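In: After the sequence you'll find the predicted model.
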Amino acid sequence: MDFEFLNPLDEEFLEEINSFESNTLSGQLKMHSRKSGIPELEDIRIAVFGVKENRLAIKNGDEFLNFNGIRRAFYSLFPGNWYLNIADLGDIEKGETVEDTYFALQTLVKELVKKRIIPVILGGSQDLIYAQYRAYDTISQMVNLVNIDSRFDLGDAEKPISNRSYIGKIVVNKPYNLFNYSNVGYQTYFNSQDEIELMERLFFDAYRLGEVSKNITTIEPVMRDANLVGIDLGAVNSSVIGRSHLNSPNGFDGKEICALARYAGISDKVSSFGIYEYSSDFSGTGNMLIAQMLWYFIEGVNYRTDEDTLSAKKDFIKYQVPIDDEVLVFFKSPVSGRWWIEIPFISNSNTKLKRHTLLPCSEEDYLEACNQVIPERWYKTKRKNEL
C-alpha cells in the first residue's frame, strides 16, 4: 500500500520504545518507519494512525498535535490473549487545506475497510468523522453511525462545517448514506431544545449520560448495529482525562469509556473506530486512558463471534410475541446469548433496509415486549423503513 500522505513514526520515538520490555505491545506491532516504510498489510486486522487536523475546531484550532504521548502509553501495555495482527501506519499531517486532509483520511479508511482491515483513527477535531463517514460512499449503501459525545453536533447544515456541526452535513449532503445516528452520553445542558427535538423528528437515537452510566449494558445492542464509531474525548470527565480547557465536571469515567470501547470492538459490524478531540496538553493519565481505550477496543475485536452472517442466524432461537396488531419476532443466539428483533420488510418501500432485517436488541427488550411494551428502537427503525 503506497500512501505518500502517511508520515512515518519519529526515529527518536522508535528508539525510545525499543527500550520497553520485549513482550509489551512495543514488540508486537508492525510500525511505519523511514527505514522500512509502510508495513505489509496482508495479515493485518487493525491499523492505527493519527490525523493531525484541528483547524475547524471552535477552540484550539491552531494547536500542533503529536500523538506520541498516546503511543508511548499504548506500547507500554501488555497484549491480551489476542490472535490478531496490528500495524501503526504513522500520521496524516495537515493538508494544504482541510479538504485535502479529509481526502487523505477518506481514501485511507476506504482502502483499509475494503481490505477488511479496521482503521483506528487518533484524531484532532471531531469534524474528521465526516471524512471517516464519507469513506463508505462506495462501500455500503446505508450506514449506522454511533457517536459517544456530550453534544449532538448537529449544528446548522447551511453554515460551514466545524467540530460542532458535522452531523448536519452528514444528514443533508449527497450521497445520502446515513440510515441511523446514535448519540451516547449526551448532556442536556450542552444541547439546545431545537436539536433535541430534531433528533426526535429524524428518529435518531439519543442516550443521556445518566441513563448510560446507570446501566451501560444498554449500549451493547446499539454498538452491535453500528458500522462506524466515533468518541469525542470531551464526553469523558475532564478530571479523568486531564484536559484543563474542557472544564466539564461530568462525563464518563475511565471504566465506563473503556467498556464502551470494548462494546464497539466486539460488534461484528463496526469496521472503523475513531477517537477525536485529542490535545497535546493531555496529562499522562489522559494518554494512558486513551491507550487503555485502544486496548479494550482491540480485545473486543479479538472476541468477535461473527454472528452477523446468514449461516450463524440459522442457529438462532426464534420467539414470537403478539402485541396489539403486531407480532414481534425475536431471535437469540445460543452461542453468545445476544438478542435481535426482526424488522418487517416493506415491499413497496425504497428497500434501504434490506440488510437491516434483524435489529440488535437486549433481553430486556424481549421481556418488556412480553409485558406489551414495544421497544423504542424497533419502532424508530420501522418508521425509518417506511419513509
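Out: Thanks, I have the structure now.

In: all contacts plus neighbour counts: C-alpha atoms, from now on.
Out: Noted.

In: Share the number of residues neighbouring E200, please.
Out: Here the count is done by other CA atoms under 10 Å, and E200 has 13 residues near it.

In: got it, and N81?
Out: By other CA under 10 Å, the residues close to N81 number 9.

In: Are we agreed that it is in a strand?
Out: No - N81: not assigned to a strand; according to DSSP: H, G, I helix; E, B strand; the rest coil it is coil.

In: and the gap between it and A369?
Out: In this view, N81 and A369 are 38 Å apart by CA to CA, to the nearest Å.

In: Same question for K110.
Out: From K110 to A369 the distance is 39 Å (CA to CA).

In: ok, the two, which is more surrounded?
Out: Taking neighbours as other CA under 10 Å, K110 and A369 compare with K110 leading, 24 against 19.

In: in what helix or strand does the more buried one lie?
Out: In the assignment (DSSP states H and E), K110 maps to helix 98-114.

In: got a list of contacts for stretch 148-167?
Out: If you take CA atoms under 8 Å, 6 or more residues apart in numbering as the criterion, stretch 148-167 is touched by 56-58, 125-130, 168-169, 172, 183-187, 190-191, 195, 209, 229-235, 251.

In: putting a second one here so we can go through both:
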Amino acid sequence: MDYSFLSPVQDQLLDELELLHDQTIGKKLRIHSRTLEPSLEGVKMAIVGVLESRNSVDYIGEEFQFTEIRKAFYKLFPGNWSHDIADLGDIQRGETVEDSYSALIQVVSSLIKAKIIPIIIGGSQDLTYANYRAYDKISSMINIVNVDKSFDLGDSSKPINNGSYLGKIILEQPYNLFNYTALGFQTYFNSQEEIDLMEKLYFESYRLGAITHAISVVEPVLRDADIVTLDINSVKSSEVSLKQKYSPNGFNGREICAISRYAGISNKVTSFGIYEYNPSQNDEATAMLVAQIMWYFIEGVNCRIKDDDFSDSNSYLKFTVLVESEELVFFKSKKTGRWWIEIPFLEYSNTKLKQHPLLACTHEDYISATKGLIPERWYKAYKKN
C-alpha cells in the first residue's frame, strides 16, 4: 500500500487508546501512525478519511477533522467478527480539489484491487465522483446506491458540487454507470425536472416513507450495489448535534444503521462512503452515530454468506413464470432463501457464467409475477437496455 497520500492518525488519539478496554475496536485495529505503516495482509476493510469539502455549496473556508468520529468508533466493542480492519488515516486536501480527487481515486483503486473494502469518511459528497472513477480500470458495469434526501443530479453544465456530482458521473466518459438508486428521497428537496429525469433514465428511487414503512425493501437494491454513498443529512435533525441539523424529517438512528448493515451484507458492495459530516464542539451525538453506522456496515460484512454461485445447480431452486409475453426466470438460494430474477436481454461481456446476469429481488416479486405482475425493478432494467 502506498501511504504517500495518507496522513497518520493523530498522536492524541493513539495516546487515548491506552485508556480503553482491551476488547474495544481501537485495540484491535491496524492503525497508520507516525511510526507505523501497517501491513494490509489479511485486512478486509480499511477506513479512509478525506478532508475535502471545497466543492460543497455550503463551503465557507472552514477546516475539519475526524477526531471525534474515531474517538467514538475506537471505544465501541466489536461483534463476533472474523475480518481484520485497518485505519489508514486521512487524505489531506490537495492544492486543488482535483488533487484530492486524484488521491482518493488512487487509494480506493489500490484497495479494491487488493480486495479490501474502503470505508470512506468525508467531506462533501461530491467525493463519490472520485470513488466512482476509481473503478474505471476495474469494472465497466457499476451500480451506485445513494442514501440521501435528494438525487444530486444537479446542473451538469456547471462545475461539480455536492449536489450535482451524479450529473457528471452520467455524462462523463468512460460511461461505467449501469444503474443509480436513491434511497430515502424527499420530494420537496428535488425539482420536478430532476424527478422526471430519474424516470427518463429508468433509475430507481425509493421515498423516505416507503422505506421507513418496510426497511427490508432496500435489501435487494443494496445487494446489487457496487458503491454505497450515504449523506448524513438524510438523518432527521433530532438524531444529531446542533451543527449537523438539517431537516425534521429523515431516517432515525436505528433505520440508518439497518440500511448500513444491509449494505455490508451485500456480497457485491466493494466501497462504502459516509459524507457531509459537520463537526462542532458539542458533537457527541453525530460522531457516535457515524461510528455506529460504520460498526453496522462492518457487522454486515462479517455476516456475508456466499449464496450467489449459480454455476452449481444444487445450490439454488429455479422457477419460471410466464407473464404476458415475457418468460420470467427466478432463482432462490437454498442457503439463504434470497431471490434473483434473470435479465435475458443483457449480456455482460466479462462474465464467466453461461447464464444471463441476475437482478436481486424479493419473494414478493415472485408472488406478484405468479399473479401476472412484472416486477418494477425488472421492467426498469429492461427499458434501460
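Out: Ah, there it is. Treat the numbers as computed from the prediction; the structure is a model and nothing was measured.

In: that older thread, counting by contacts, list what the helix holding K110 of the first structure packs against.
Out: strand 85-92, strand 118-123, helix 128-134 (3 or more CA pairs under 8 Å, 6 or more residues apart in numbering; DSSP states H and E).

In: so how far is L154 of the first structure from R164 of the first structure?
Out: 7 Å.

In: swap that for A57 of the first structure, sorry
Out: Taking CA to CA, one finds A57 of the first structure at 15 Å from L154 of the first structure.

In: The first structure: strands as residue ranges?
Out: With strands called from DSSP state E, the first structure shows them at 6-7, 30-31, 44-51, 85-92, 118-123, 143-148, 178-186, 205-208, 228-232, 272-276, 317-323, 326-332, 339-342, 358-361.

In: mean distance, the longest one to its aligned residues in the second structure?
Out: If I follow you right, that is strand 178-186 of the first structure. Strand 178-186 of the first structure differs from its equivalent in the second structure by a mean of 0.2 Å after superposition (mean CA distance after the TM-score superposition for the first structure).

In: Give me the contacts around that strand.
Out: In this structure, residues lying in contact with strand 178-186 of the first structure by CA under 8 Å, 6+ apart are 142-152, 170-171, 204-210, 212, 219, 222, 235, 251-252.

In: What angle do strand 143-148 and that strand make with each other?
Out: 10 degrees (axes from the mean of the first three to the mean of the last three CA atoms, to 10 degrees).

In: so can I have CSV of the helices and strands packed on helix 98-114 of the first structure showing mean neighbour count and distance to D306 of the first structure?
Out: Shown next, in CSV, are these (neighbours: other CA atoms under 10 Å; distance: least, CA to CA, whole Å):
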stretch, mean neighbour count, distance to D306 of the first structure
strand 85-92, 21, 18
strand 118-123, 24, 15
helix 128-134, 24, 23
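
In: Please name whichever of these is nearest to E99 of the first structure.
Out: helix 128-134 (9.1 Å; CA to CA).

In: and that closest one, what other elements does it pack with?
Out: By 3+ CA pairs under 8 Å, 6+ apart, helix 128-134 of the first structure packs against helix 98-114, helix 166-172, strand 272-276.

In: The residue minimising distance to the centre of the first structure and Q187 of the first structure, how far apart?
Out: By CA atoms, centre = their mean, the first structure has its centre lying nearest to V229, at 1.3 Å. Note on V229 of the first structure: its distance to Q187 of the first structure, by CA to CA, is 19 Å.

In: returning to that earlier point: ok, so what distance separates the residue nearest to the centre of the first structure from A261 of the first structure?
Out: 9 Å.

In: same thing with R72 of the first structure?
Out: The value you get for R72 of the first structure to A261 of the first structure, if CA to CA is used, is 19 Å.

In: and K27 of the second structure, how many neighbours?
Out: 17.

In: which residues does it contact?
Out: Taking CA under 8 Å, 6+ apart, one finds 17, 20-21, 74 in contact with K27 of the second structure.

In: one more time with 6 Å, if that's ok
Out: Residues near K27 of the second structure by CA atoms under 6 Å, 6 or more residues apart in numbering: none.

In: Kindly report the same for the one 5 residues further on.
Out: In this structure, H32 of the second structure makes contact with 8, 38, 88-89, judged by CA under 6 Å, 6+ apart.

In: corresponding residue for L197 of the second structure in the first structure?
Out: In the first structure, the residue paired with L197 of the second structure according to TM-score structural alignment is L198.

In: I meant D283 of the second structure, not that one.
Out: So, by TM-score structural alignment, D283 of the second structure is matched to S283.

In: same thing with G49 of the second structure?
Out: By TM-score structural alignment, G49 of the second structure lines up with G50.

In: That match touches E93, doesn't it?
Out: No - contact criterion CA atoms under 6 Å: G50 of the first structure and E93 do not qualify, at 8.3 Å.

In: Looking at the two, which is more packed in?
Out: Taking neighbours as other CA under 10 Å, G50 of the first structure and E93 compare with G50 leading, 26 against 16.

In: roughly how far apart are D196 of the second structure and S349 of the second structure?
Out: 31 Å.
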